[in-house]
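Chemist: just a sequence and a predicted model for now, questions to come.
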Amino acid sequence: MIESVVVAGAGQTAAVAARTLRRRGFDGRITLVGAEHDAPYQRPPLSKEYLAGEQDRDELSLLTPDWCECNGVELRLGAAAAAIRPAERSLELADGTTVRGDAVLIATGGRPRRPPGLDGDRVRYLRTIADADRLRAELRPGARVVVVGAGFIGCEVASAAIDRGAHVTIVEQAGRPLGHVLGDPMGDVMAAMLRANGVDLRTGEKVERYAETASGAVLTTAGGTSLEADVVVVGAGMVPNVEPVTGAGIDTAGGIPVDAYCRTGVDGVYAAGDVARQWQPRLGRHVRAEHFDNANAQGMAAAKNILGLNTPHTAPPWFWSDQFGHGVQHAGHADGTDRLVVRGRVEDFDFIAFYLSGDVLRAAFAIDRGGDLAIARQLIACDAALASDVLRDEDADLTDLFDALS
């Protein structure tokens, strides 16, 4: 019988897991262990509304200390998880103390990837609220901002910086933004949107040297281009915080592998959120998703399965991004698809693109088509086979397509 749960991590996944445990009637001890000193807060706004100055700090809160006190959730903040001891069902903290739990959930998230040589007084990485506070103060009119990496974080930072009057250059090593996720055609659309909004986008460029002077920073690319900056923001991906499970008999290559129930394979030990690689039967491999919706869904599933409710998480991944006044969304996995069907006007950044494997819908990408994307997620989840001409037809209601399959 589970009488206590300890969670390594105090972010989105941990907060959702704690709320789910209480809502499902669990009255045992819950302990959340977090490396930061702040109570659990939302991270997506750090590169969106909060960074742009449109949201206050208190609006980011996930679990307030008052809520935790009223609901019997212990917050151990400023104490990173150092090691898990599966045999003892305990978590050893960096300060030398130990917390025991009948079940242990690893929700340690990740940290920014730091390319060699990109470090200095003018270099910023965005992961915590402290990072966002510092960067927000530097995004001012006329500031020269160079963003390294054209992933979603890099593009969102560029959007916030442009909105605040800064001059923005993005340096991306690949041939187009997000091509590895969206494919070349939609990657080109993202590039067009960035350039249309005033971003100086440099693709196929790798930063080779970085130096700082009294007046700013200078980045030199492999092609010999020199870029001057007042602030440099690096968005080069994330490294999962797997260190607590090292030596615990759990694979840690690229994240912690789990099944659909967020189980690690070690009895009583679960993993969820950015640190977890979940088995995807459609792809035949484990996949790690660094997105808010995934953190929510896996945190909820892990909590339910800790309680023995046998609830798999099988929904296709979904993420969204707000950039330059547009809502950008993606669902499913585009890997292995062989056709792309577009509904709407790509040139107006008002469309949805469907990724098909044969006639089966596997993924969708949309700009300012949130309603269509919501239906597409449901069609992806049921492996819907759909005709290209129907998907392309603006007069064909996607809801009717889903209803016909139900």
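Modeler: Received, thanks.
Chemist: CA only for contacts and neighbour counts going forward, please
Modeler: Will do.
Chemist: grab the longest helix from this protein for me.
Modeler: Among the segments of the chain that qualify as a helix by DSSP state H, the longest is helix 292-306.
Chemist: elements contacting that one?
Modeler: helix 12-23, strand 318-323 (3 or more CA pairs under 8 Å, 6 or more residues apart in numbering; DSSP states H and E).
Chemist: which other helices and strands does the shortest one contact?
Modeler: Pointing back at strand 318-323 there. Using 3+ CA pairs under 8 Å, 6+ apart, strand 318-323 sits against helix 152-163, helix 292-306, strand 326-332.
Chemist: mind listing the helices in the stretch 151-300 of the chain by residue range?
Modeler: 152-163, 179-182, 184-196, 292-306 (DSSP state H, counting those that start in this stretch).
Chemist: picking up where we left off before, need the helices and strands packed on strand 318-323 in CSV (columns: distance to residue 271 and mean neighbour count).
Modeler: Output for those, formatted as CSV (distance: least, CA to CA, whole Å; neighbours: other CA atoms under 10 Å):
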stretch, distance to residue 271, mean neighbour count
helix 152-163, 24, 24
helix 292-306, 7, 24
strand 326-332, 21, 20
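Chemist: do me a favour and get the end-to-end distance for stretch 257-271?
Modeler: Start and end residues of stretch 257-271 are separated by 8 Å (CA to CA, to the nearest Å).
Chemist: pull out the buried positions in that stretch.
Modeler: When burial is assessed from 16 or more other CA atoms under 10 Å, stretch 257-271 yields the following buried residues: 257, 258, 259, 260, 261, 262, 263, 264, 268, 269, 270, 271.
Chemist: hmm, who's touching the longest helix of the chain?
Modeler: Helix 292-306 is contacted by residues 2, 12-18, 20-21, 24, 44, 103, 105, 261-263, 268, 270-274, 310-313, 317-319 when judged by CA atoms under 8 Å, 6 or more residues apart in numbering.
Chemist: this is the comparison structure:
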Amino acid sequence: MNPANAPLVIVGAGHAGGRAALTLRAEGYRGRLILIGDEVHPPYERPPLSKGLLQGTMELAGCSVCDSVQLAELDIEHLAGNPVKTLDPALHRLQLADGSWLQYARLLLATGGRARRLSSVPEHLPNVLYLRTHDEALALRASLQPNTRVVIIGGGFIGLEVAATARALGCSVTLLEAGPRLAGRVLPERLSDALLELHRRQGVDVRLNVAIETLLGATRAEAVQLVDGQLLPCDLIVVGIGMQPNTELASAAGLEVGQGIRVDAQLRTSAPDIYAAGDVCEFRLHPQGSFQRQETWRNAETQGRHAALNLLGGELPFEVIPGFWSDQFDWGLQTTGVIANTEPTVSRTVSEGGFLLFYLDAEQRLQGACGWGQGNSVAKDIKLCERLIANQIPLSADALADANVSLKQLLRN
């Protein structure tokens, strides 16, 4: 059943959902368009939450995809604080928290995720904080006062970026990572080592291979006790152990779900007229590749746009080279293509202690690259690597390793 004159509905008013709504209007769709979100805020981007917004140098307007005025001008109905509770694909309808039912012609699920909870950390303690939403960022910002003793649980990108911001604000920071290296799930060892060296140089007390025994304190967390008996007194605990994708709505409706909502090359789910995009979307980069999710700004931006085009009847396969970046103190990490936590094929030293790492396939074609350098110094090289990946031309490993051979020259060749 596809009701005549039913609206297009987007469930999830984050970055991907907001970008999809704006794209639908930009592409000429003039029908009824409904954007449903759990938060009261208009759609916003999440990377600034651990950087500018947490530092106090940016407010919500600075990271918004659009504001309430723009939504109204574009006649996009933003339903906030009335989330979807039930999805009925067979009848092309959904039920809101207030009990009302809403028909849809086509639907986009951009439900994102929530901060993953640590079962060993009690949630009722007021100085145990997470960072996933704007409001959580404001609560954390208010707590990051000079000389505050902060313990951060998790050595991934959220934990590391919060650590860098907290140190810049004058806090004493201890970072706990259960694994043998930082961001070890996604980065090669050399980059993990660079992150470790930088953070320790900036005064972050990084502890690797540690496990938490318990938290001490009845009404507030006063200390973290490790399994080895060490006691870490603290004023504030920040848990940054990843994201839990919001797949429950899709799963209950019978859609195919793995680590996210599974889609085909056009970002269609297993149910008719329902698409998925953003952090919750599990897709294949290549037809024969394995399913994956990408929790990046680029993925939310590009999939939001792409899903909108296919909601309008397009049959466009999603074929975007992935990439992400992370700012750490005055250094930057950028990647493009498919990288892994394995050893890269080739490395190249660049100026002022930076480096590039390259991943080649069996035919010597570039599949992925990552760079580490001061500020934004590796951005141009990573852009050139993206073009080399797109061209899929065989490359000389020796030339890639030689800093005197420009990547632009390899591209021209």
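Modeler: That came in fine, so what should we check first? Since this is a predicted model, take the numbers as computed values, not measurements.
Chemist: ok, the aligned residue in the first structure for residue 247 of the second structure - contacts?
Modeler: Applying TM-score structural alignment, one finds that residue 247 of the second structure aligns to residue 242 in the first structure. Contact partners of residue 242 of the first structure, counting by CA under 8 Å, 6+ apart, are 108, 252, 255, 256, 275.
Chemist: now for the residues you listed, which pair is the farthest apart?
Modeler: Of all pairs drawn from these, the greatest distance, 12.8 Å, lies between 108 and 252 (CA to CA).
Chemist: make TSV from the helices and strands packed on helix 292-306 of the first structure and add mean neighbour count and distance to residue 74 of the first structure to it.
Modeler: Below are those laid out as TSV (neighbours: other CA atoms under 10 Å; distance: least, CA to CA, whole Å):
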stretch	mean neighbour count	distance to residue 74 of the first structure
helix 12-23	23	10
strand 318-323	19	30
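Chemist: what about the closest residue to residue 82 of the second structure other than its chain neighbours, how many residues nearby?
Modeler: Leaving aside its chain neighbours, residue 82 of the second structure sits nearest to residue 97 (5.4 Å; criterion: CA to CA, 6 or more residues apart in numbering). Neighbourhood size, residue 97 of the second structure [other CA atoms under 10 Å]: 12.
Chemist: which residues are in contact with stretch 398-406 of the first structure?
Modeler: 372, 375, 376, 378, 379, 384, 391.
Chemist: where does the host helix or strand of the third one end up in the second structure?
Modeler: Residue 376 of the first structure is part of helix 370-381 when elements are defined by DSSP states H and E. Mapped onto the second structure using TM-score structural alignment, helix 370-381 of the first structure covers residues 379-390.
Chemist: which outside residues touch that stretch?
Modeler: 321, 334-337, 365-371, 407-408, 411.
Chemist: what about that stretch, distance to the chain center?
Modeler: The chain centroid and the centroid of stretch 379-390 of the second structure are separated by 21 Å under CA atoms, centre = their mean, to the nearest Å.
Chemist: now it: buried residues?
Modeler: 379, 381, 382, 383, 384, 385, 386, 387, 388, 389.
Chemist: with distance to residue 236 of the second structure added, can I get those residues in CSV?
Modeler: Below are these laid out as CSV (distance: CA to CA, whole Å):
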residue, distance to residue 236 of the second structure
379, 35
381, 39
382, 37
383, 39
384, 42
385, 41
386, 40
387, 44
388, 45
389, 44
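Chemist: counterpart of the residue nearest to residue 82 of the second structure in the first structure?
Modeler: In the first structure, residue 97 of the second structure lines up with residue 94, judged by TM-score structural alignment.
Chemist: could you check the distance from that match over to residue 35 of the first structure?
Modeler: 9 Å.
Chemist: can you check residue 293 of the first structure too?
Modeler: Counting by CA to CA, the separation of residue 293 of the first structure from residue 35 of the first structure is 22 Å.
Chemist: ok, residue 125 of the first structure next?
Modeler: From residue 125 of the first structure to residue 35 of the first structure the distance is 17 Å (CA to CA).
Chemist: then residue 140 of the first structure?
Modeler: Distance from residue 140 of the first structure to residue 35 of the first structure, counting by CA to CA: 31 Å.
Chemist: repeat that for residue 222 of the first structure.
Modeler: Counting by CA to CA, the gap from residue 222 of the first structure to residue 35 of the first structure is 37 Å.
Chemist: neighbour count for these two, which is higher?
Modeler: residue 35 (19 against 13).
Chemist: and the more buried one, what pairs with it in the second structure?
Modeler: Under the alignment (TM-score structural alignment), residue 35 of the first structure pairs with residue 38 in the second structure.
Chemist: how about its match, what does it touch?
Modeler: For residue 38 of the second structure, counting by CA under 8 Å, 6+ apart, the contacting residues are 12, 13, 80, 81, 82, 83.
Chemist: again, but for residue 251 of the first structure
Modeler: Neighbour list for residue 251 of the first structure: residue 257 [criterion: CA under 8 Å, 6+ apart].
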